[in-house]
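Visitor: sequence and computational prediction follow.
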Amino acid sequence: MSQPICRVLVADDDPTVALLMPIALDPSEFSVVVVDNGLDALAEFKRTPCDIVLLDVEMPGMDGFAVCAAIRQSRGRDFPVVLVSGHRDPESIARAEQLNASYIAKPVNWQLISAQLKALLAQPRPAARS
């Protein structure tokens, strides 16, 4: 029996990320939807079920922190969100921690991103409340 495909929403305004993310995340394991701004990310999140969200911190419309905060309001603190940023400063990392989001620094290691997402998804999370 095959393992279910993980649905991933990626929001990043960098066209290179939009091109490489669906390739780096094996299509036999991941179904990837890519949008290029924060407003579209939030709309897609509300419209289409997904298992994990990757958000660029700096995007047009809404930044990744704001989108993450909106996701937290609708789905709680335990839904898997990853903030991706070229910023490695303690303030950015602390903001991600306050939002209970994982943090990956850019440049993304394309060889490791799949394993990183699998590890995050394998972490135990409390059962969803109705």
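Guide: It's in. All values reported here derive from a predicted model rather than from experimental measurement.
Visitor: rest of the way, CA atoms for contacts and neighbours
Guide: Noted.
Visitor: okay, now Val10: neighbour count?
Guide: The number of residues packed near Val10 is 26, by other CA atoms under 10 Å.
Visitor: adding another structure so you can compare the two:
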Amino acid sequence: MSNMKVLVVDDDEKIVKVLTAYLEKEGYTVITAKDGLEAVDKARKLEPDIILLDVMLPSLDGWEVCKEIRRTSAVPIIMLTARDAEMDRIIGLELGADDYVVKPFSPKEVIARIRAIFRRLQPIERESKEGVSQIGGLVLNKNNHIVTLAGTPIEVTPTEYKLLELLLAHPGQVFSRLQLVENIQGYAFEGYERTMDSHIKNLRKKLNALPDEPHYIKTIYGVGYKLAGEQNA
């Protein structure tokens, strides 16, 4: 992990100090920012591999920072929040965050979340012609991690990519929210399965961007979600 750069964004010096110590011990290179504007600037210029982003920040709050970064980058983002309200967590996820940790947290938990996201970036092992999965105009190429819709590349976050990869590997199969969490996050904890709806919502927006393309992700009410259509050979 020595080549992995982590951008830690928090105005609490104690939290930054503790996280930096734990991350460096694990072999990560740590970059820090103490306010929202500095975070956006460093995210663009230094291109970290993952961002730990506090919600309550000077200049720009974490939600605005997340929104701004998502305009140009799919870098994994873990929100750090002192507010244990479900709506706060859902807002972050709907803006494109991949995960969240509620303060006070254990640094070891943060490390575990980072590892889970990096595991998520690894392709699901399955048989697929030349590493390509396709349904209709939707194509996922696991060789270069590029997703295209009707020939046009679409920007997806690591969580969204993993969702598509799982659904494309099992077209027509219905997955409950909890199954999606366990398959994609690599772990499950109370309350998270409902926030999977936020990732599905974001992904649907991107997949339905073209008016002549079908609605790929179907809701099976009371059960979960499935990818509709026949997989191309």
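Guide: Arrived safely, thanks for sending. Remember, it's a predicted structure, so these values are computed and weren't measured experimentally.
Visitor: what's the TM between chain one and chain two?
Guide: Once superposed, chain against chain, the TM-score is 0.87 (TM-score structural alignment, normalised by the length of the first structure); 126 aligned residues with a CA RMSD of 2.0 Å.
Visitor: residue in the second structure matching Met21 of the first structure?
Guide: Matched across to the second structure, Met21 of the first structure falls on Leu19, judged by TM-score structural alignment.
Visitor: hmm, its match is touching Ser106, no?
Guide: No - Leu19 of the second structure lies out of contact with Ser106 (CA atoms under 8 Å); the separation is 9.4 Å.
Visitor: give me the more crowded residue out of those two.
Guide: A direct count of neighbours by other CA under 10 Å for Leu19 of the second structure and Ser106 places Leu19 higher, at 20 against 13.
Visitor: where do the helices sit along the first structure?
Guide: Here the first structure has its helices, by DSSP state H, at 15-24, 38-47, 64-75, 90-98, 113-122.
Visitor: can I get those helices in a markdown table with distance to Ser31 of the first structure?
Guide: Shown next, in a markdown table, are those (distance: least, CA to CA, whole Å):
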| stretch | distance to Ser31 of the first structure |
| --- | --- |
| helix 15-24 | 8 |
| helix 38-47 | 14 |
| helix 64-75 | 20 |
| helix 90-98 | 25 |
| helix 113-122 | 12 |
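Visitor: how about Leu55 of the first structure, what does it touch?
Guide: With contact set as CA atoms under 8 Å, 6 or more residues apart in numbering, Leu55 of the first structure has these partners: Val10, Ala11, Asp12, Gly64, Val67, Cys68, Val81, Val82, Leu83, Val84.
Visitor: the first one corresponds to which position in the second structure?
Guide: Per TM-score structural alignment, the equivalent position to Val10 of the first structure in the second structure is Val8.
Visitor: which residues of the second structure does stretch 91-98 of the first structure align to?
Guide: Against the second structure, stretch 91-98 of the first structure falls on residues 87-94 (TM-score structural alignment).
Visitor: for Pro107 of the second structure, what is the corresponding residue in the first structure?
Guide: Aligned by TM-score structural alignment, Pro107 of the second structure pairs with Trp110 of the first structure.
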